[in-house]
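A.B. asks: sequence first, then the predicted structure:
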Amino acid sequence: MTEIENQVRAALGELLDIAAVRPGGLVVIGCSSSEILGEKIGKGSSPETGKAVAKAALAELEARGLFLAAQCCEHLNRALIVERAAAEKFGYEIVSVRPRPKAGGSFATAVYEAMRDPVAVEHVRADAGMDIGGTLIGMHLRDVAVPVRLRVKHIGDAILLAARTRPKLIGGARAEYPDETNGGQA
């Protein structure tokens, strides 16, 4: 699993460098352990693979002072596992569910088991995100999502997609816009 952990850390590190998410920000990750192992999504859930991805993602995010939102699978309506502190900080309503490998997915289960005070929420508005294996994280990103092309294209056999977000540009032709590379801050 070391190779998977290395791929996750490299990809997430590159995304965070590009996205410039500020400390205290939120990053969503959706992950199919089945796809990582070359199986069809939802058909070969692997707790060991989920743990490897969770370990690497949590280490990278915690080192930067960021919160993780781990997206569950469709059986839990793509709910997310977050630290209670994140749910309270962002005002997210907590719902009652505990993910399992076959209902929520191996990654979300591993994150739930690794977090200090995990809770489930139905929706987040993340600053950036990674989709490992076609898990469809877009519904949990802030407006406006911007694709990020990373050097790492796959985690195991799973296709990797990433995005950052930026503030909406409003005001039309007479408006001035700050440099978006710093998150839209003037």
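C.D. replies: Received, thanks.

A.B. asks: every contact and neighbour count from this point should use C-alpha atoms.
C.D. replies: Fine.

A.B. asks: where do the helices sit along this protein?
C.D. replies: 2-19, 33-36, 47-63, 84-90, 106-114 (DSSP state H).

A.B. asks: nearest spatial neighbour of Ala54, skipping sequence neighbours?
C.D. replies: Counting by C-alpha to C-alpha, 6 or more residues apart in numbering, Val111 is the residue found nearest to Ala54 once chain neighbours are left out, at 5.5 Å.

A.B. asks: is it true that that neighbour touches Ile81?
C.D. replies: Yes. Counting by C-alpha atoms under 8 Å, Val111 touches Ile81, with 7.2 Å between them.

A.B. asks: give the residues shared as contacts by these two.
C.D. replies: Residues within reach of Val111 and of Ile81 at once, by C-alpha atoms under 8 Å, 6 or more residues apart in numbering, are Ala70.

A.B. asks: who has more neighbours, those two?
C.D. replies: Legend: neighbour count by other C-alpha atoms under 10 Å for Val111 and Ile81, higher for Ile81 (29 against 26).

A.B. asks: distance of the residue nearest to Ala56 when sequence neighbours are not counted from Glu48?
C.D. replies: Nearest residue to Ala56, sequence neighbours excluded (C-alpha to C-alpha, 6+ apart): Glu5, at 5.2 Å. As defined by C-alpha to C-alpha, to the nearest Å, Glu5 lies at a distance of 11 Å from Glu48.

A.B. asks: okay, pairing it with this:
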Amino acid sequence: MDLELVEQQARTIVAEVAEQAQLRPGTILVVGCSTSEVLGKHIGKAGSQEVAAVLYRAMEAIREQHGFALAFQCCEHLNRALVVERAVMEAFGLEEVSVVPVPSAGGSMAAHAFERMASPVVVESIKAHAGIDIGDTLIGMHLRHVAVPIRPSLKQIGHAHVTAARTRPKLIGGARAVYERSPANNRCT
């Protein structure tokens, strides 16, 4: 596996998602990742700390440029809990759970993030502003309503299928509803 290529693919996809989702300070990008799938193996069967390290480095570089927060989804053995920085947990009013992700229970990506973050915690759920799913790990439960697909220029990282989404506020109202502010529509009749 060409890990330099994997890192470049991840940087490209995360940068495109950050731009299209308008990620900035105060927003969260949730990442679900099967390092096994990146290697071309079945999810959960060949996790790689080496692949996780390369992906984390790529994601962290883009996060630093834009200022958004990262949340890494654990595997099904930890009920898809998420690794975040303590500051993110506190800022968003999330509830901490007691577990330390390891490659065999949490997954290689979440375990690596837990080791690399300054003050990591695990939370049970989150409502992120955007998400990237590397290897069909199913991150939808961690996105805010309403999810809108993003189609990055690359469809894979290594051998893993990649999907991405941003979220937007719900459009409420009916035929008379207005969704963009202008002086003409600030009056009620």
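C.D. replies: Great, that's in hand. Just so it is clear, the structure is predicted and the values come from calculations on it, not from any experiment.

A.B. asks: TM-score of the superposition?
C.D. replies: TM-score for the superposed chains, counting by TM-score structural alignment, normalised by the length of structure 1: 0.94, backed by 179 aligned residues with a C-alpha RMSD of 1.0 Å.

A.B. asks: centroid-nearest residue for structure 2?
C.D. replies: Nearest residue to the geometric centre of structure 2 (C-alpha atoms, centre = their mean): Val30, 2.0 Å.

A.B. asks: show me what that one lines up with in structure 1.
C.D. replies: Matched to structure 1 by TM-score structural alignment, Val30 of structure 2 sits across from Val28.

A.B. asks: what range in structure 2 does the longest strand seen in structure 1 sit on?
C.D. replies: The single longest strand within structure 1, with elements called by DSSP state E, is strand 158-165. On the basis of TM-score structural alignment, strand 158-165 of structure 1 is assigned to residues 160-167 in structure 2.

A.B. asks: once aligned to structure 1, how far is that stretch on average?
C.D. replies: When structure 1 is superposed, stretch 160-167 of structure 2 averages 0.2 Å from its matched positions, counting by mean C-alpha distance after the TM-score superposition for structure 1.

A.B. asks: who touches that stretch?
C.D. replies: By C-alpha under 8 Å, 6+ apart, stretch 160-167 of structure 2 touches 17, 20-21, 34, 37-40, 129-136, 143-152, 154-156.

A.B. asks: list the contacts of the match of Val30 of structure 2.
C.D. replies: Val28 of structure 1 sits in contact with Leu68, Ala69, Ala70, Gln71, Ala126, Asp127, Ala128, Gly129, Met130, Ile137, His140, Leu141, where contact means C-alpha under 8 Å, 6+ apart.

A.B. asks: which position in structure 2 aligns with the last one?
C.D. replies: Just to be clear, that refers to Leu141 of structure 1. Under TM-score structural alignment, Leu141 of structure 1 pairs with Leu143 in structure 2.

A.B. asks: and if you look at the fifth one?
C.D. replies: In structure 2, the residue matched to Ala126 of structure 1 (TM-score structural alignment) is Ala128.

A.B. asks: corresponding residue for Ser104 of structure 2 in structure 1?
C.D. replies: Checking TM-score structural alignment: Ser104 of structure 2 goes with Lys102.

A.B. asks: surely that match meets Ser45?
C.D. replies: Yes. Between Lys102 of structure 1 and Ser45 there is a contact under C-alpha under 8 Å: 7.1 Å.

A.B. asks: what about these two, which has more around it?
C.D. replies: Taking neighbours as other C-alpha under 10 Å, Lys102 of structure 1 and Ser45 compare with Ser45 leading, 22 against 16.

A.B. asks: which position in structure 2 pairs with the more buried one?
C.D. replies: So, by TM-score structural alignment, Ser45 of structure 1 is matched to Gly47.

A.B. asks: contacting residues for the match of Ser104 of structure 2?
C.D. replies: Per C-alpha under 8 Å, 6+ apart, neighbours of Lys102 of structure 1: Gly42, Ser45.

A.B. asks: now it: how far from His75 of structure 1?
C.D. replies: Distance from Lys102 of structure 1 to His75 of structure 1, by C-alpha to C-alpha: 8 Å.

A.B. asks: contacts only, for the corresponding residue of structure 1 for Ala10 of structure 2.
C.D. replies: Counting by TM-score structural alignment, Ala10 of structure 2 lines up with Val8 in structure 1. Contact analysis of Val8 of structure 1 by C-alpha under 8 Å, 6+ apart lists Val53, Ala56, Ala57, Ile155.
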